[in-house]
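>>> Need coordinates for the following:
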Amino acid sequence: MEKQLKSKEKEIWTKDKNHVIHPYTNFENFKTEGSVIYEKGKDHHIYDMNGKEYIDGIAGLWCVNIGHGNEEISQATADQSRKLAYYNTFEDAGSIPAADLGAKIAGLCPQNLNHVFFGTGGSMANDTAIKMIHYYFNLIGKPKKKKIISRDLAYHGSTYLAHALTGIRPTHMAFDLPFDMIHYLTAPYAYRNQNELSETEFCDFLIDEMENYILKEGEDNIACFIAEPIMGAGGVIVPPRGYHKRTFDLCKKHDIFYISDEVVTAFGRLGHMVSSEEMFGIQPDVIIMAKGLSSGYVPLGATVISDEIYEVISRPKKENPYFSHGFTYSGHPLCCAVGLKNIEILERDGFCQHVQKWGPYFEQQLKSLSDLEIVGDVRGSHYMLSLELVAYKTTKFAFEPEIGIAKRVYHHARKMGLIVRPIGALIVLSPPLTFDKTAIDQSILILRKSIELTMDDLLKEKIWKH
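Predicted coordinates:
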């Protein structure tokens, strides 16, 4: 049986390596190493084809909020597929799940956001937001308002425009993206950018920079500002206190729309279904949702727009009364049914309360790793956390990229049964919201040992010293 399983695993591994193009593939080693093939999951555990169990410390990719293998979701999927798996939602067609989910999302968002456009993920939702905003300004006679303010280290997706909104510069290499529309502000990255400034002074600097750009470019040329409440793939960066409210106030002052990209932060990861208003005191003009909206069980994203924007874009135009934007799978009935059931489970089972209870403990336990010599910074909030690894704490001196410091820790952790996400010099933890005290404690123990083993490796290889 073991031989047969290993043979089957090799067959699948080979098919994957030879025929599947993975997102963000590292082609330096993929053709020889391939991918780990995972077969099943339950709650916050996943299992590879050999049956080895791992703690899923990253919720698949920020998204499996209710945990793996939820039977209610499986049943809801089956039930809807029997009723109506798909029908188009163009113009004069709709579905019960899409209508119900649209109303439910509007009820979760700030009061001015009542209109939902569905897609299949965060990249599509961000592209849609920009397209709608540009359309809005064209319709009200302000066609010059096209510029978009983003930020260094922002992550907003990887479709053509969303990739340009993303401020992680190495990912732009050799892609022809529409950079002429985008301006990147300094990331609110205290560990690297605050230097000798106090938190208040750092926030002042960031706000001054934003307003100076607006004044230089001219508010008549700027359409919107897009921001993640806590920056995700760019480093789990928590902005200084008051930052979001002040950037929002600047946008209102200068007639610039504010887009809150809550692809990661919504649906419980920070202890709230929607964090913009609850945690940061802002009512954006647009909120972007995906990932936790369906807990990753089906591809689903949403662009939620204000009454102000909708009132303009919904006016029929004499030349063309249509809103000429949409996709085959917009409002997909089966996906919307899953989204509804997912939200029902999150609310009924008190996932936000669970995260509010255990999030501070998780943060505290991760900070206990600060005594390790290569842990430079520990940051994040609730179930969205990160370690930044450095060669020397006092100088914050970074490891050379070719050392692959985070990847080394990742490999040690995986051998011991914990999946974390390595990004450059970062170790990211964003587990399913089923994570309890036992899972937190186990993860911290494994992570500590993994970092210690990594330091031993570096010493043996003579590429680092105490």
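
>>> make it CA atoms for all contacts and neighbour counts henceforth
Fine.

>>> Quick check: buried residues in the helix or strand hosting residue 446?
For residue 446, the host element (DSSP states H and E) is helix 437-460. Neighbour-count burial for helix 437-460 flags 439-440, 443-444, 446-455, 458 (criterion: 16 or more other Cα atoms under 10 Å).

>>> From the contact counts, what lies against it?
helix 351-367, helix 405-415, strand 418-419 (3 or more Cα pairs under 8 Å, 6 or more residues apart in numbering; DSSP states H and E).

>>> Make a markdown table from those and add mean neighbour count to it.
Shown next, in a markdown table, are the helices and strands packed on helix 437-460 (neighbours: other Cα atoms under 10 Å):
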| stretch | mean neighbour count |
| --- | --- |
| helix 351-367 | 19 |
| helix 405-415 | 21 |
| strand 418-419 | 26 |
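
>>> could those go into a markdown table alongside distance to residue 375?
What follows is these, written out as a markdown table (distance: least, Cα to Cα, whole Å):
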| stretch | distance to residue 375 |
| --- | --- |
| helix 351-367 | 9 |
| helix 405-415 | 11 |
| strand 418-419 | 18 |
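
>>> want to put them side by side, so please do this one too:
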Amino acid sequence: MAAARDLRAETAGPGDAVELAKGHLVQPWPFAGSVGAEARALIGEGDGIYITDGTGKKLIDGPAGMWCVNIGHRREELAKVMYNQAMALSYNTPWYTMNAPSAELAMRIAGHAPGDLSHVFFTTGGSSAVETALRFMQFYNNVRGRPEKKLIMSRGGAYHGSTYLSASLNGRPRTRDWMDGADDLVVKLSSPDPFRRPAGMSISAFADLLVDEFRDTLARVGADRIGAFVGEPVQASGGVIVPPDGYLTRIREICRDNDILYVSDEVVTAFGRLGHVFASGDVFGIDPDMITFAKGVTSGYFPLGGVIISERLLEELRRSNHPDAMFGHGLTYTSHPVGCAVALRNLDILEDSVLAHAREVAPYFQAQLKTLEEVPLVGEVRGLGLMGCVECVADRESKDPLQLDKDVGKRIDAHCHELGLLVRPLINMCVMSPPLIIIREQIDDMVAILREGISRTMDDLRKEGVWQG
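The predicted model follows:
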């Protein structure tokens, strides 16, 4: 204990945190060559749409943390809710007790959900939310006497989590190169990325191609073996892939016709990112069997996620011939009273003005980002709501990012950091998803810095002889 006290006494500044991280902290998504021995950019404070790094530099928080700080940093009303709830009830076991904030939050969330989604199971985040939805699908089919109906359909470019089953659905480059997964349970489909559709093909024809692939896969694998389709309305970490118009509604109908549960993964798109509490119904016109959510439900102030489940599914379980069958799934922090209290106040703030503001400012955000297509290194700018992606390519003819530089996004991020903007770099892409409270002048600042960061990166690549565009 004495050694631990000494260590705490020495952690006085940014330099100490860096050294402690190198000596003791394992970062997420590390490379084997630096695992357990690296320090990343230190963030000291946040305020509104801004953060301050370890050197005191003020930065626009371009990714809103990790798609999640929707109402902005340093909201005193959320801090007070955390304190007050912790002083009233800091925790209760969900195995045989419950708390009032979770019951009220479930009702409030169900009120925003499309279709007959009426009941909520709370988790600790997005990965556990997707894991819960998949385990519920397995349970549901077991109870209904269909133990063979367990395969899960997902798509290239998808990201659904880091737990074992949720991670098995991922389709992003490099995320599965050295990791195991439940590959025998997953059926992969193509990414719905219009930018990389076959040359000469219209977007509507591309949508037809994707739907045909879905039908062909059902015929080949057997609809009686497929339990669920899991899809993000907009593929977030895959590079903000906005699917062709009508594609999701057509997939939803095929799932309904073949008794396949449609799971809409709204971990990123829910709670205002696209201007609504849920995008499935309000933006894309679909009524899934389940919706998973996390991130923006508390604006990142507390770890919380969940699954909204169709009343139809629950009623079928209640009417089954196996009333004693147990859904053997739960988490120590399921329905955490502090997290649910924070989420309730966060939802108040979103409903009061932030959702409307996000809808009002989103077209300007998209239009200003789109001006970056003038830059020679940029292949496409795409997005929806307050999420956008700038994809860089070696040349627009081949659309090949790998001939250029696998980490060009990191180069741009480094320049932008110097200029006052934090970027989410994804290989050859820069993803932007600022807090929903951002105003037009701040959008102008963000885009201007990003433009300069890309320009400086182009100069670097030319000097190195990597790119001559």
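
>>> now, which of the buried residues of helix 437-460 of structure 1 sits nearest residue 247 of structure 1?
In terms of Cα to Cα, no member of the buried residues of helix 437-460 of structure 1 lies closer to residue 247 of structure 1 than residue 440, at 34.4 Å.

>>> Quickly note the distance from that closest one to residue 361 of structure 1.
9 Å (Cα to Cα, to the nearest Å).

>>> Check residue 231 of structure 1 too.
Residue 231 of structure 1 is 21 Å from residue 361 of structure 1, by Cα to Cα.

>>> How about the contacts made by residue 393 of structure 2?
377-379, 399-401, 404, 428 (Cα atoms under 8 Å, 6 or more residues apart in numbering).

>>> 7 Å instead, please
377-379, 399-401, 404 (Cα atoms under 7 Å, 6 or more residues apart in numbering).

>>> how do those look in structure 1, which are kept?
For the contacts of residue 393 of structure 2, the aligned pairs still in contact in structure 1 (both residues aligned by TM-score structural alignment, their matches' Cα atoms under 7 Å) are 377-379, 399-401.

>>> ok so, going back, quick one: residues in contact with the helix holding residue 446 of structure 1.
Residues from elsewhere that reach helix 437-460 of structure 1 (Cα under 7 Å, 6+ apart): 362, 365-366, 369, 408-409, 412-413, 416, 418, 464-465.

>>> and what of stretch 91-109 of structure 2?
Residues beyond stretch 91-109 of structure 2 that count as contacts (Cα under 7 Å, 6+ apart) turn out to be 119-120, 332, 334-337, 340-341, 344.

>>> Also stretch 159-176 of structure 2?
Residues outside stretch 159-176 of structure 2 that contact it (Cα under 7 Å, 6+ apart): 126-128, 130-131, 154-158, 181-183, 186, 237-238.

>>> before we move on, the earlier item: and the kept ones among the contacts of residue 393 of structure 2 as TSV, adding neighbour count?
Below are those laid out as TSV (neighbours: other Cα under 10 Å):
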residue	neighbour count
377	23
378	20
379	23
399	17
400	16
401	20
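
>>> so which of those comes closest to residue 245 of structure 2?
The closest of these, once distances to residue 245 of structure 2 are taken by Cα to Cα, is residue 379, at 21.4 Å.

>>> Residue 347 of structure 1 versus the counterpart of that closest one in structure 1, what's the distance?
Taking TM-score structural alignment, residue 379 of structure 2 has residue 376 as its aligned residue in structure 1. Separation of residue 376 of structure 1 from residue 347 of structure 1 (Cα to Cα) stands at 37 Å.

>>> picking that back up, counterpart of the helix holding residue 446 of structure 1 in structure 2, which residues?
The aligned range for helix 437-460 of structure 1 in structure 2 is 440-463, by TM-score structural alignment.

>>> can you give me the helices in the stretch 101-250 of structure 1?
122-139, 160-165, 199-217, 243-253 (DSSP state H, counting those that start in this stretch).

>>> what's the most buried one of these?
Among the helices of the stretch 101-250 of structure 1, the stretch with the highest mean neighbour count (mean count of other Cα atoms under 10 Å) is helix 160-165, at a mean of 24.

>>> Spell out which residues sit in contact with the residue nearest to the spatial centre of structure 2, please.
The residue lying closest to the centre of structure 2 (Cα atoms, centre = their mean) is residue 268, at 3.5 Å. The contact partners of residue 268 of structure 2, taken as Cα under 7 Å, 6+ apart, are 67, 236, 295.

>>> Neighbour count and distance to residue 176 of structure 2 for those - can I get that in a markdown table?
Listed next are these as a markdown table, based on neighbours: other Cα atoms under 10 Å; distance: Cα to Cα, whole Å:
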| residue | neighbour count | distance to residue 176 of structure 2 |
| --- | --- | --- |
| 67 | 26 | 22 |
| 236 | 25 | 17 |
| 295 | 27 | 23 |
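
>>> and which of those residues is nearest residue 286 of structure 2?
Nearest to residue 286 of structure 2 among those, with distances taken as Cα to Cα, is residue 236, at 18.3 Å.

>>> and that closest one, what pairs with it in structure 1?
The alignment partner of residue 236 of structure 2 in structure 1, by TM-score structural alignment, is residue 232.

>>> Quick check: closest non-adjacent residue to the aligned partner of residue 280 of structure 2 in structure 1.
By TM-score structural alignment, residue 280 of structure 2 lines up with residue 276 in structure 1. Spatial nearest neighbour of residue 276 of structure 1, chain neighbours left out: residue 282 (5.7 Å); criterion: Cα to Cα, 6 or more residues apart in numbering.

>>> Equivalent analysis for residue 431 of structure 2, please.
Residue 431 of structure 2 sits nearest to residue 389 (Cα to Cα, 6+ apart), 4.4 Å away.

>>> In structure 2, what stretch matches stretch 13-23 of structure 1?
Stretch 13-23 of structure 1 maps onto residues 18-28 of structure 2, going by TM-score structural alignment.

>>> Check the burial of the residue nearest to residue 276 of structure 1 by counting its neighbours.
Neighbour count of residue 282 of structure 1, defined by other Cα atoms under 10 Å: 19.

>>> show me what contacts it?
By Cα under 7 Å, 6+ apart, the contact list for residue 282 of structure 1 reads 245, 248, 276.

>>> Wait, a strand at the last one?
Read it as residue 276 of structure 1. No. Judged by DSSP: H, G, I helix; E, B strand; the rest coil, residue 276 of structure 1 forms no part of a strand; its state is helix.
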